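sequence unknown, structure follows:
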């Protein structure tokens, strides 16, 4: 089985939050940062994950908080995925898989052409029954055994449809297959959600040769004209449903002033990430940082009876003995102490911390843009440069 993977840097651009990623026989969407990281851990394991994914940049956070009118405290970076041994990931501290949701939710069988809705959180596996065709009806051409009568290993794997709808405010939804097929029909049919829809091809050229039909009432309609502006206004009379699949089924917000437009899920106008860059330069010398990074120094700091009252004289003595400016040493300690105290508290309480981060998307439909932000950060240190987004692999 081919592994679902891409480079770590692609987790920001072009496969940032809300972007669809095509893997073999499936299409997934990068999940929102409220579910990063995907690994559920506690204590030391959780701190390793946080160390690998969390980035603190106060200047950038203040800038974006002002621009977006929302409080931003820190940022998250895609982490390296665990190495795989066969089909089992090795336990490696700080390495987790990136979380994805399934989008679009409509799939079709390449053999019998039936349309089937698959849940947004259906897991991927080589022989997942949910991703196999279970249609007991005959093929569209009227030949062969039904797919559902075959052994599970021989059943065709469902493929994602290539049409979705999106609005100028960045919302994206499944194409309304049932309502499109029955829009010009006067028949009262509820067959759109129970395995009665088929997506098949005819000899006609272009979109006119792509037809969605209902075998229950014999209604059908080609995809010709589906990409025209406001052609879906009869299907969405109240405007866009405001769906944000990367946040799950509950990530819906009100959006009544736009009519969704049909797009192809992998088209160039489906997703754009707006990248904001920041250079993070530590304000003090590397020698001071080395002092604060020493485990024995932190162990002595943690053993002090009162942190706020005892750290300054302690660091002044240590800095003086090592030939470093005592004043600068204490100032740098103050800049990192809040994080250190938080980590100490997390270790002692063994609590799960939920990361709430600003994650938005940028969608351009028919040349019209709306603002949103995906973050790319570069960290520069005196002795070396570390770019968030290396050539290491991240897997979904």
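Yep, that arrived. These numbers were taken from a predicted model, which means no experiment stands behind them.

from here on, just use CA atoms for contacts and neighbour counts.
Fine.

show me where the stretch 251-396 of the chain has helices.
Remark: helices assigned in the stretch 251-396 of the chain by DSSP state H, counting those that start in this stretch are 286-293, 295-303, 307-321, 326-349.

could these go into a markdown table alongside distance to residue 155 and mean neighbour count?
Putting the helices of the stretch 251-396 of the chain into a markdown table (distance: least, CA to CA, whole Å; neighbours: other CA atoms under 10 Å) gives the following:
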| stretch | distance to residue 155 | mean neighbour count |
| --- | --- | --- |
| helix 286-293 | 57 | 15 |
| helix 295-303 | 57 | 12 |
| helix 307-321 | 65 | 15 |
| helix 326-349 | 48 | 15 |
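
could you dump those helices into JSON lines with distance to residue 65 added?
JSON lines is the format used below for these (distance: least, CA to CA, whole Å):
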{"stretch": "helix 286-293", "distance to residue 65": "28"}
{"stretch": "helix 295-303", "distance to residue 65": "32"}
{"stretch": "helix 307-321", "distance to residue 65": "29"}
{"stretch": "helix 326-349", "distance to residue 65": "20"}
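
for residue 214, find the nearest of these.
Closest to residue 214 of the helices of the stretch 251-396 of the chain is helix 326-349 (CA to CA; 55.8 Å).

ok, and what's touching that closest one?
With CA atoms under 8 Å, 6 or more residues apart in numbering as the test, helix 326-349 has contacts from 43-44, 47, 284, 288-289, 292, 311-312, 315-317, 319-320.

of those residues, closest to residue 164?
residue 47 (39.1 Å).

returning to that earlier point: what two of the contacts of helix 326-349 are the furthest from one another?
Farthest pair in the contacts of helix 326-349, by CA to CA: 43 and 320, 34.8 Å.

take the one below as the second:
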């Protein structure tokens, strides 16, 4: 399933210019992100410009309540991206996600002319083959090197490769004109810029020259720690909302496509089966059922909505009686929402039962791997699961902390207070591993003052202080290191055999709270279709397979192609690195798999690399 990316249509030309997966619009290319389409670069517009006629509501009460807690009670729904399979190939479709060209400076590959899209006339959008959105392109209408070439055959102009951003999250086009003419006594009467690249062993040689006054400057002058001195102050631009606000902060040079240009602030929750009594189901869907006027309407709604299928065997009068009783009580009892959405999941996964199953959740315990009783207390095969993930906002330059929903630099998805947020759901399968709590607790207490643990704790303090965030002294460093490192070791091994790529396998770590500690890992994979996946991951949870995978994982953990540098790495002042013995060769995973941005990893807590009793395994 894809959602069309559409822009304001030029007269006589289609509006559809590309497509994206619904999950992409939440995880890596959501509102405010710069997306590379085949022929151009665009920014995803705010949610207040999205059409909701084809945006379906996703039912997940636990996640919705968490979103409301972070964004306000005005949030009424989680919605998918607008999508309609009936007109998905229509080049003039009005269903889709609005985008705008960004950056708005382009470079001609033939004459090297550098210029903005505004005012119109210098560049022209060519998109006359609507069913091939990848052919949409901007061309240099006045290029002297292509005067005899038809527009459809002209080479596509490239988006200018530099942007500027500030710590407040504003992003803007690079100020090419001001940058090139900085310090000149007289302003240039009519700037005409070109951009040329040249190879150099001394650094980047990207020269911007004005053909009118012959002023020239290397973009490298704007790079580095002091590059802001050669740039104007931030003018507070939010291109995804098409507005400006007062700012004045220092600007930072950014390269188009940089990974720190957009970090999504997301929340996710696994579907947990609701209670099977009529009162439980009515309470779970009270916002819908509590608004209905009589038993006849209740029966019609129950018959027409799949999420209420558990009530279809109950007479309408009986359902209405329960609704009236709950209304007389002032509504259903409010359930406490766990601060990290994980406590209820941990309780069910660690104590699976057939009494709490439905079409979207099935979990069955199995025999643990032979020889690893000291490491694995329980293995649960989750043959069916459903995960819903919602986008609450985003940050630039610095990523939010683990499951942090209200970072100080979070940017809004819309101009006003949002009444809904983008979300997507996936169904799949997984393996849940529970570690012996008492042994994990004893080990964590014994290594609290170990130099490697202490070094990471100090690095965390520096990391938090440099980002103006309070230091979380209660964060269980040792416990999280153990679970996270073991998770990454298994992801790398499982990906070799289960039929899914490593980027398709996600981790979900359960560390609990001081009052209710937990030690669990859920490795899952999912697909956006209604049937989910095919059992390749669950099969590896059987004891004969899991034993082999653990053997291989720990054997690989004892060595790395980057040793001894990797094994001996420990963050030292002033480093903010939040990992020790780990690198791309041994532990790092893709950003779609890791929930902590490859932080909190150290092979030494799993296998003996130090010889001083730090390792959890004997």
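Perfect, I can see it now. Since the model is a prediction, treat every value here as computed from it, not as a measurement.

structure 1: matching residues for stretch 488-496 of structure 2?
Per the alignment by TM-score structural alignment, stretch 488-496 of structure 2 matches no residues in structure 1.

for that stretch, buried residues please.
Neighbour counts over stretch 488-496 of structure 2 (16 or more other CA atoms under 10 Å) mark 488-495 as buried.

so which elements touch the longest strand along structure 2?
Longest strand of structure 2, by residue count under DSSP state E: strand 378-395. If contacts are counted by 3 or more CA pairs under 8 Å, 6 or more residues apart in numbering; DSSP states H and E, strand 378-395 of structure 2 sits against helix 24-27, helix 61-71, strand 263-270, helix 343-350, strand 362-366, strand 420-434, helix 536-539.

run the last query once more with 7 Å
On a contact count with 3 or more CA pairs under 7 Å, 6 or more residues apart in numbering; DSSP states H and E, strand 378-395 of structure 2 meets strand 263-270, strand 362-366, strand 420-434, helix 536-539.

what's near enough to touch residue 210 of structure 1?
200-202, 222-223 (CA atoms under 7 Å, 6 or more residues apart in numbering).

what subset of the residues you listed is buried?
Listed as buried from those are 200-201, 222-223; burial here means 16+ other CA under 10 Å.

from one end of stretch 5-19 of structure 1 to the other, what's the distance?
15 Å (CA to CA, to the nearest Å).

show me what counts as buried in that stretch.
6-13, 15-19.

repeat that for stretch 232-248 of structure 1.
232, 236, 239-248.

ok, back up a step: pipe the contacts of residue 210 of structure 1 into a markdown table and attach secondary structure and distance to residue 347 of structure 1 per row.
Shown next, in a markdown table, are those (DSSP: H, G, I helix; E, B strand; the rest coil; distance: CA to CA, whole Å):
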| residue | secondary structure | distance to residue 347 of structure 1 |
| --- | --- | --- |
| 200 | strand | 57 |
| 201 | strand | 59 |
| 202 | coil | 63 |
| 222 | strand | 60 |
| 223 | coil | 57 |
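
tell me which of the residues you listed are still there in structure 2?
By both residues aligned by TM-score structural alignment, their matches' CA atoms under 7 Å, the contacts of residue 210 of structure 1 still in contact after alignment to structure 2 are 200-202, 222-223.

quick revisit: same list, the helices and strands packed on strand 378-395 of structure 2, but as JSON lines with mean neighbour count and distance to residue 322 of structure 2 please.
Compiled in JSON lines, these are given as follows (neighbours: other CA atoms under 10 Å; distance: least, CA to CA, whole Å):
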{"stretch": "strand 263-270", "mean neighbour count": "22", "distance to residue 322 of structure 2": "27"}
{"stretch": "strand 362-366", "mean neighbour count": "19", "distance to residue 322 of structure 2": "28"}
{"stretch": "strand 420-434", "mean neighbour count": "25", "distance to residue 322 of structure 2": "29"}
{"stretch": "helix 536-539", "mean neighbour count": "21", "distance to residue 322 of structure 2": "40"}
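
make CSV from the ones you listed and add distance to residue 555 of structure 2 to it.
Shown next, in CSV, are those (distance: least, CA to CA, whole Å):
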stretch, distance to residue 555 of structure 2
strand 263-270, 33
strand 362-366, 25
strand 420-434, 19
helix 536-539, 21
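
go through those and name the closest to residue 92 of structure 2.
strand 420-434 (23.5 Å).

give me the angle between that closest one and helix 343-350.
40 degrees (axes from the mean of the first three to the mean of the last three CA atoms, to 10 degrees).

what does the helix or strand following strand 420-434 of structure 2 contact?
Once strand 420-434 of structure 2 ends, the next helix or strand along the chain (criterion: DSSP states H and E) is helix 437-446. With CA under 7 Å, 6+ apart as the test, helix 437-446 of structure 2 has contacts from 478-479, 518-519, 616.

which one (most neighbours) among those residues?
residue 478 (27 neighbours; other CA atoms under 10 Å).

which residues are in contact with it?
Residue 478 of structure 2 touches 444, 453, counting by CA under 7 Å, 6+ apart.

what's the answer for residue 125 of structure 2, then?
Counting by CA under 7 Å, 6+ apart, residue 125 of structure 2 touches 137-139.

run the last query once more with 8 Å
10, 136-139.

re earlier: would you list the buried ones among the contacts of residue 210 of structure 1 in a markdown table and tack on distance to residue 185 of structure 1?
What follows is these, written out as a markdown table (distance: CA to CA, whole Å):
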| residue | distance to residue 185 of structure 1 |
| --- | --- |
| 200 | 19 |
| 201 | 20 |
| 222 | 13 |
| 223 | 15 |
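
which of those residues sits closest to residue 63 of structure 1?
So of those, ranked by how close each gets to residue 63 of structure 1 (CA to CA), first place is residue 223, at 45.4 Å.

which one in structure 2 is aligned with the closest one?
So, by TM-score structural alignment, residue 223 of structure 1 is matched to residue 219.

any idea how many residues pack against residue 48 of structure 2?
16.

quick one: what's aligned to it in structure 1?
So residue 48 of structure 2 corresponds to residue 34, using TM-score structural alignment.

quick one: that match is in a helix?
Yes: the assignment for residue 34 of structure 1 is a helix, going by DSSP: H, G, I helix; E, B strand; the rest coil.

mind listing what's buried in stretch 213-223 of structure 1?
Neighbour-count burial for stretch 213-223 of structure 1, counted by 16+ other CA under 10 Å, picks out 213-214, 219-223.
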